[in-house]
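Participant: quick one, structure for this:
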Amino acid sequence: MLAVAVPTIRADLGLTTASAAWVMSGYVLGYAGFTLLGGRAADLLGRRRMFLTWLGVFLVFSMLGGFAINGWVLVVARFVTGVAAAFMTPAAMSIITTSYPEGPQRDQALLVFAGVGAGGFSLGLVIGGLLTELGWRWVFFAPVFLAGAILLAALRLLPAEPRPEPAPRGHDLFGAASAAAAMLLLAYGIVRLEHRGEGLGLTLGALAAGMALVAAFTVIERRAKAPLVRLGIFRRAAMVRADVGALLFVGAFFGFQFVVTLYLQELRGWSSLRTAIALLSMGCDVVLAPALTPRLVNRYGNSRVVFGGFLLAIVAYGLFLPVDRDWSYAAMFPSLIIAGTAFALAYGPLTIAATDSVTEEEHGLASGLLYTFTQFGSAVGISTVTAVYGIAALGGDGSPDAVLDAYRTSLVVPVVMVLLGAAVSALGLRNGARRTARHEAAAPVTRDGADDGSPGHGRRRPTPNP
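Facilitator: This next block holds a predicted model:
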């Protein structure tokens, strides 16, 4: 919701361009920096407890942002709400994955969960445009009322859980500190790519320090008696593919959305409300994710549906590459509707694959890893298209045609990201086919050769005695 409100906030509070950018980046920094820790906290300290506690924190600091009278209060509020989301979202997802047995029921629940999230991405733009017309502070106050309603409902509907047993080997405090510091520095370095002219040395230094802390974290986890992250979880190839695929897909989606928003508002002069309504067609995932995606997953499997989503995304972003100054909405519509359809197909199945076959004790960790990759994806997508746009714009003369050329150049970034994602997801197709072949080869047969799902490993069922 905040994406279309930033220009109004900047004008009202008299913020510099850099300060206004940190209103968006602060949330990403908090979210990406603490999601891994938040996911593990849900496993160790209780999923319901983490969800309720951090939902309350989210509510309080969202209200603080609505009352902010200067930029630094707004950035702090956004950072803390990002941290709250980092603890709250993996807890919510792991509540779902532990409430349903592995199989069709859990897949259906996760597809609904992902569909609601996908709808939030798209409808947030429209709602943000409407609320900004009333006053930008409502962009902060509206989540307060929504979070309050969810908090009351959760207190009543979420079943109580036993208090977690104290960790017999203690908690991995050094691992937690190094993980949080590493994620914060990496996220900071990535979002700084948007802030050109503030010093390349600091950006590279943050990224280098973050990578060094990742290495330190790995050493700590190998030696810890009770590691925050069991490194063996990264041997699950399907989970790693899903996490990397989510990073690339979400990064491309948000990068594309960001460039289109700039094109419509800055080059075409459209209002925030008109821009939000124009992008509403990308919200088709609200309908498609719960209605179409489950049927496709049941029929073709996660891997094929994810791959189809990437292919559609390639088409969507590729169609927008030749964008012109006087394009009609009809010319833009195919890209927008196909992009929304691609999101509906890929996002939910990626969520399933990221937690599939993970033990219940590590569902919070798997969820935290997924959302860590997702948040880094959004940061990478937006920061990279912004940096590419800035470099391309520097080579122009500032005319509308030069600005348009810079937009076209930056649109190459989401195309490259979904091409890479399609290559990653194609590996899942090959491995999935092998698993299917092995399953069919080992399946028991009835008298007519059909798989009856019973143990027997190829033995024929005896003829019943008449």
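Participant: all contacts plus neighbour counts: C-alpha atoms, from now on.
Facilitator: Will do.
Participant: shouldn't residue 290 be in contact with residue 118?
Facilitator: No: using CA atoms under 8 Å as the test, residue 290 is too far from residue 118 to be in contact (10.2 Å).
Participant: next SSE downstream of the helix or strand where residue 245 lies?
Facilitator: Element membership for residue 245, per DSSP states H and E: helix 237-262. For helix 237-262, the succeeding helix or strand toward the C-terminus, using DSSP H and E, is helix 272-278.
Participant: which secondary structure elements does the next helix or strand after that following helix contact?
Facilitator: Heading C-terminal from helix 272-278, the first helix or strand you meet, by DSSP H and E, is helix 285-291. Applying 3 or more CA pairs under 8 Å, 6 or more residues apart in numbering; DSSP states H and E, we find helix 285-291 packed against helix 104-134, helix 329-355.
Participant: please give the structure of this sequence too, so both can be compared:
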Amino acid sequence: MTSSQTRPPDAVPVTRAPTVVRDLNWTPAVWLLLVAVCGALFLDGLDTSIIGVALPSIGHSLHLGASSLQWIVSGYVLGFAGLLLLGGRTADLVNRRNVFLAAVTVYGVASIVSAGLSDQFAIIALRFVKGVAAAFTVPAGLSILTTTFAEGRPRNRAFGIYTLCSASGYSLGLVIGGLLTEVGWRATLLLPGPVALVFVAIGWKVIPRAGAARVRLAQFDLGGALTATGSLLVLVYAVVEAPARGWASVPTIGLLAVSAASMAAFTVIELRHDHPLVRLGILRSPTLVHANLAGFALSGGFVAFQFTATLYVQDALGWSPIGTALAFLPAGVVVILVAPRLGPVIERLGTKAGILAGLVCCAAGYALFLRTTPSMPYAEFLLPTMLLFGIGFSLAFASLNVQATAGVADHEQGLASGLLNTSLQAGAVVVLAVTSAVLNAPATPARGQLLPGMKNAVDVIVGVLAGASLLTAAYLSSRRGRATPADNAIVSPEH
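Facilitator: Okay, here's the model as predicted:
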């Protein structure tokens, strides 16, 4: 409704959020804006965990093996990782309100449609579409917050709520996924849809409108986005199919070569494009590169572990979906309780030491899982892993976010943050693909091992985290005595 139109006397005025919120006395419109933006992020966190618990049930219903099931997770993450930087660029160039609302709408519709499908390829395709939608939703939502809330306490408070919604989305997704899977696995695909459309309706009312920007197609690095996504997609496909085709077979080597060629093409495009997705010069920052490598390992390790452990406890031990969800819940609870209070700890330790401590905790937790036998009670074989992961993830993730953006010019803060998020998603895709390949490889169960290849898969996960820990230790040692902006960064407790 425009200002030139009149409202009937009994009409309820449309709630509008102010252009910039400069204090902590928030109106209902501000809180509704947070509900819409943070709610969309909550769904992004929920999506991975809610589907993870349902994977064994989906596998039984559709007769899918581990290699097919991993694509249901990877399809979403591939779309997210491959187009996140393009999503950020689009949010900057185009009306961020329209980008956000359109992306959340696509996400919701894709969720509803996928719930009625039985063809694995169609389900995976729509999971990819949802990941693409999330790649546009997250940077657009973040941009809405940064332009709505003034720097200082209002923005810190809003970001604290934003971060908490991400962590709680993942944690509650485990329980919600377990409950819904008891009803039927299709419910896990359906639930995010109607909820997303509710957030769209709220956002339509309260997200501030902005004038349409004049943009040219040349400002969008579509070639870079397609080559980066294609490289990752082909790499994952090559790794997943390698056990059946052979690691040294012509098809596997050919696919790996195509992936490498696509990444080389991406590099050339970024060097020549007037508006590249990634200014490659930013990668000269060792702190940024280290943060991205550590984030790759941190995210990849947990997504792969959850995949492996879920198949083990449900398929091998016969646990129910809700039992599985509750078994993983302590990790999310620890993250929610610990993460908001880590500011003083990281300020004292420095970001590199925080990353190292977090990676070591995660590696130790996964290594403890290698002791498992079918007769072990939960408190001995899985609970210690969940608690160590919760502590380790909180330490490492908070430190990564500070280190990745410290010392970066203001106009490239969004790029640095986008690179870190891309690395987190890419790690989930690649490490999960390798783990799935190990699980899918022909193997004879070891004595007392009910899921063939499980311990080999966990060995891979421990190796990834151990390697990242050693890299961080070496980097910390090489930089000792040389303070960097990341080491001296102050972390707000609300982050």
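Participant: once they're superposed, tell me the TM-score.
Facilitator: Counting by TM-score structural alignment, normalised by the length of structure 1, the TM-score of this superposition works out to 0.81. Behind it: 434 aligned residues with a CA RMSD of 3.2 Å.
Participant: before we move on, the earlier item: name the residues of the helix holding residue 245 of structure 1 that are buried.
Facilitator: Using 16 or more other CA atoms under 10 Å as the test for burial, helix 237-262 of structure 1 gives 238-262.
Participant: just to revisit the earlier point, in a markdown table, list the helices and strands packed on helix 285-291 of structure 1 along with distance to residue 439 of structure 1 and mean neighbour count.
Facilitator: Formatted as a markdown table, those follow (distance: least, CA to CA, whole Å; neighbours: other CA atoms under 10 Å):
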| stretch | distance to residue 439 of structure 1 | mean neighbour count |
| --- | --- | --- |
| helix 104-134 | 18 | 21 |
| helix 329-355 | 19 | 24 |
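Participant: structure 2: matching residues for the helix holding residue 245 of structure 1?
Facilitator: Helix 237-262 of structure 1 corresponds to residues 286-311 in structure 2, going by TM-score structural alignment.
Participant: longest helix in structure 2, please.
Facilitator: Ordering each helix of structure 2 by length in residues (DSSP state H) puts helix 28-62 first.
Participant: would you mind getting the average deviation of the helix or strand following it from structure 1?
Facilitator: Next helix or strand after helix 28-62 of structure 2 toward the C-terminus (DSSP H and E): helix 66-93. Its matched residues in structure 1 lie on average 2.8 Å from helix 66-93 of structure 2 after superposition (mean CA distance after the TM-score superposition for structure 1).
Participant: can you give me the angle helix 66-93 of structure 2 makes with helix 28-62?
Facilitator: 160 degrees (axes from the mean of the first three to the mean of the last three CA atoms, to 10 degrees).
Participant: got the end-to-end distance for stretch 210-222 of structure 2?
Facilitator: End-to-end distance for stretch 210-222 of structure 2, by CA to CA, to the nearest Å: 25 Å.
Participant: residues in contact with it?
Facilitator: 86, 89-90, 93-95, 97, 273-277 (CA atoms under 8 Å, 6 or more residues apart in numbering).
Participant: now check structure 1 for the residue matching residue 137 of structure 2.
Facilitator: Per TM-score structural alignment, the equivalent position to residue 137 of structure 2 in structure 1 is residue 88.
Participant: who's in contact with that match?
Facilitator: With the criterion set at CA under 8 Å, 6+ apart, residue 88 of structure 1 makes contact with 38, 50-52, 54-55.
Participant: neighbour count, secondary structure and distance to residue 69 of structure 1 for these - can I get that in TSV?
Facilitator: Output for the contacts of residue 88 of structure 1, formatted as TSV (neighbours: other CA atoms under 10 Å; DSSP: H, G, I helix; E, B strand; the rest coil; distance: CA to CA, whole Å):
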residue	neighbour count	secondary structure	distance to residue 69 of structure 1
38	34	helix	30
50	24	helix	31
51	24	helix	30
52	20	helix	29
54	22	helix	25
55	23	helix	24
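Participant: in what helix or strand does the residue nearest the centre of structure 1 lie?
Facilitator: In structure 1, the residue lying closest to the centroid (CA atoms, centre = their mean) is residue 374, at 3.4 Å. Assigned by DSSP H and E, residue 374 of structure 1 falls within helix 363-394.
Participant: now do that helix: distance to the chain's middle.
Facilitator: Between the centre of helix 363-394 of structure 1 and the centre of its host chain there is 9 Å, according to CA atoms, centre = their mean, to the nearest Å.
Participant: can you check stretch 98-117 of structure 1 too?
Facilitator: Remark: stretch 98-117 of structure 1 is offset 16 Å from the chain centroid, using CA atoms, centre = their mean.
Participant: ok, now stretch 144-163 of structure 1?
Facilitator: 23 Å.
Participant: show me which residues of it are buried.
Facilitator: So for stretch 144-163 of structure 1, counting by 16+ other CA under 10 Å, buried means 144, 147-148, 151.
Participant: can those go into CSV with extra columns for distance to residue 280 of structure 1 and secondary structure?
Facilitator: Below are the buried residues of stretch 144-163 of structure 1 laid out as CSV (distance: CA to CA, whole Å; DSSP: H, G, I helix; E, B strand; the rest coil):
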residue, distance to residue 280 of structure 1, secondary structure
144, 24, helix
147, 24, helix
148, 27, helix
151, 28, helix
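Participant: farthest-apart pair in these, please.
Facilitator: The two members of the buried residues of stretch 144-163 of structure 1 with the most space between them (CA to CA) are 144 and 151, at 10.3 Å.
Participant: element containing the residue nearest to residue 192 of structure 1 when sequence neighbours are not counted, please.
Facilitator: Leaving aside its sequence neighbours, residue 192 of structure 1 sits nearest to residue 203 (CA to CA, 6 or more residues apart in numbering; 6.1 Å). Here residue 203 of structure 1 sits within helix 200-223, counting by DSSP H and E.
Participant: ok, back up a step: what's near enough to touch the residue nearest to residue 192 of structure 1?
Facilitator: Counting by CA under 8 Å, 6+ apart, residue 203 of structure 1 has contacts 188-190, 192-193.
Participant: between those residues, which is closest to residue 297 of structure 1?
Facilitator: With CA to CA as the yardstick, the closest approach to residue 297 of structure 1 among those comes from residue 190, at 34.0 Å.
Participant: thanks a lot, see you next time.
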